[in-house]
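**Q** Sequence first, then the predicted structure:
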Amino acid sequence: MSRWEPNARGRLEQAALELYTERGYEQTTVAEIAKRAGLTERTFFRHFADKREVLFAGAASLEELLVATVAELPESASPIDAVTAALEAAAAAFGERRAHARKRQTVITANAVLKERELIKLASLSAALADTLRGRGVGEPAASLAAEVGVAVFKVAFERWIEETNQRDFSHLIRESLAELKAVTAGT
């Protein structure tokens, strides 16, 4: 093993996803992930708190992107328009990562502990969005409702995006899911 090679974090993420896909989450150890990445366990723990977190490495960046997008919008933007803009920014950030997202989600769906962690991360996204909306002067319950709806739309669109075979882009699926939500709430 070399002492230093670039992109240790990315290599650990890739190695973990490969092993979780091949062997299953429960059957994979941190030592095996580190070995596959050509690194040490100590290096693994410099980057991740545990073997679950390697699958959620992008959660903080996603939250930062959503919050920054909402915060930078003109004050005239409605809460739902602000959340929609944040979701559009997130969709753009996912770009060409559909295959990776699909593999990652397969691993998460197969394990209750990982599903729980995913729900915690989604709740954190919702709380951060609601806090940002409140910081823009949006009162309650509007801030919390817009944030929760945004996360629900994100989740539904994401699931459709990774499952679809016709390769519509994530942004399109977000807009479509929002339109469906509006139709449901309008009673049409």
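**A** Perfect, thanks for sending it.
**Q** From now on I want contacts and neighbour counts done on CA atoms only, so please keep to that.
**A** Noted.
**Q** Regarding residue 107, which helix or strand does it belong to?
**A** Per DSSP states H and E: residue 107 is located in helix 98-109.
**Q** Identify the residues contacting that helix?
**A** Here helix 98-109 makes contact (C-alpha atoms under 8 Å, 6 or more residues apart in numbering) with 17, 20, 21, 24, 25, 55, 114, 115, 118, 161, 162, 163.
**Q** Could you do stretch 150-158 as well?
**A** Identification of contacts with stretch 150-158 by C-alpha under 8 Å, 6+ apart yields 80, 83, 84, 87, 122, 125, 126, 170, 173, 174, 177, 178.
**Q** Now render these as CSV, adding neighbour count.
**A** What follows is those, written out as CSV (neighbours: other C-alpha atoms under 10 Å):
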residue, neighbour count
80, 18
83, 26
84, 24
87, 26
122, 19
125, 23
126, 24
170, 26
173, 21
174, 24
177, 19
178, 21
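**Q** okay, now the one to match up with it:
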Amino acid sequence: MSKSERTRERLAGAALTLFERQGFEQTTVAQIAAAAGVTEMTFFRHFPAKHEVLFEDPYDALVADAVAAQPEDLDPLRRAVRGLRQAWSRVPEPDGDVVRRRVRIVAGTPALRGEMWRNNGETERLVAEQLIRDGARPLSAKVAAAAVLAAVTAALLEWSVSEDTPLGDAVLTALETVEGGRDE
């Protein structure tokens, strides 16, 4: 791990601890930087804004590619569900504790819920655009993408406050629910 990656990890860890202890809105960037042993400028080299510590989503391209790989004769909703399911199967289960802590902070901070939806908006846009490129009507594509992302978001929020469900199971349950309870 490079020095930059270690610094980013220290910053993220310090931020999570402070957010949990005193709340997201009450925590300053100066406090996070001090807890990580770096300057505020260093914080901003790694995260453009305080909330960015909580929103890391490197999977957008993977999701869009997985949707593109689905048979074009399927309806947009089924293509989106299967694409997301396929993308999920290709990524390793994330560190559940860190992800759960991040999502729990978002779930408990009303100001961050909107940011979560904005963050998901990029994935939703990419999925809808892929479906449209492959021949789906724009409204059908946008509704399918929105429904799938809303389901996954609901699963993440619910998972964050439950200790007994693995993240993968929560996501797959959400996708099965959107698809009408099918288990394929």
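**A** Arrived safely. Just so it is clear, the model here is predicted, and its values are computed rather than measured.
**Q** Give me the nearest residue to the residue most central in space within the first structure, chain neighbours excluded.
**A** The geometric centre of the first structure, computed from its C-alpha atoms, lies nearest to residue 59 (C-alpha atoms, centre = their mean), at 5.3 Å. Using C-alpha to C-alpha, 6 or more residues apart in numbering and skipping the chain neighbours, the partner closest in space to residue 59 of the first structure is residue 121 (6.9 Å).
**Q** swap in residue 124 of the second structure?
**A** Take residue 124 of the second structure and drop its neighbours on the chain: the residue closest to it by C-alpha to C-alpha, 6+ apart is residue 145, 5.2 Å away.
**Q** To which residue of the first structure is that neighbour aligned?
**A** Using TM-score structural alignment as the criterion, residue 145 of the second structure maps onto residue 147 of the first structure.
**Q** so its match sits right up against residue 130, yeah?
**A** Yes - with contact defined as C-alpha atoms under 8 Å, residue 147 of the first structure reaches residue 130; the gap is 5.2 Å.
**Q** now residue 164 of the second structure, what's its secondary structure?
**A** The local conformation at residue 164 of the second structure, judged by DSSP: H, G, I helix; E, B strand; the rest coil, is coil.
**Q** Please identify the residue in the first structure that aligns with it.
**A** Residue 164 of the second structure maps onto residue 166 in the first structure, by TM-score structural alignment.
**Q** Any idea how far the helix of greatest length in the first structure is from the middle of the chain?
**A** If you go by DSSP state H, the first structure has its longest helix at helix 112-135. Taking the mean of its C-alpha atoms, helix 112-135 of the first structure sits 10 Å from the chain's own mean (C-alpha atoms, centre = their mean, to the nearest Å).
**Q** which other helices and strands contact it?
**A** If contacts are counted by 3 or more C-alpha pairs under 8 Å, 6 or more residues apart in numbering; DSSP states H and E, helix 112-135 of the first structure sits against helix 59-72, helix 98-109, helix 142-163.
**Q** Now do the last one against helix 98-109, angle only.
**A** Angle of helix 142-163 of the first structure versus helix 98-109, following axes from the mean of the first three to the mean of the last three C-alpha atoms, to 10 degrees, is 110 degrees.
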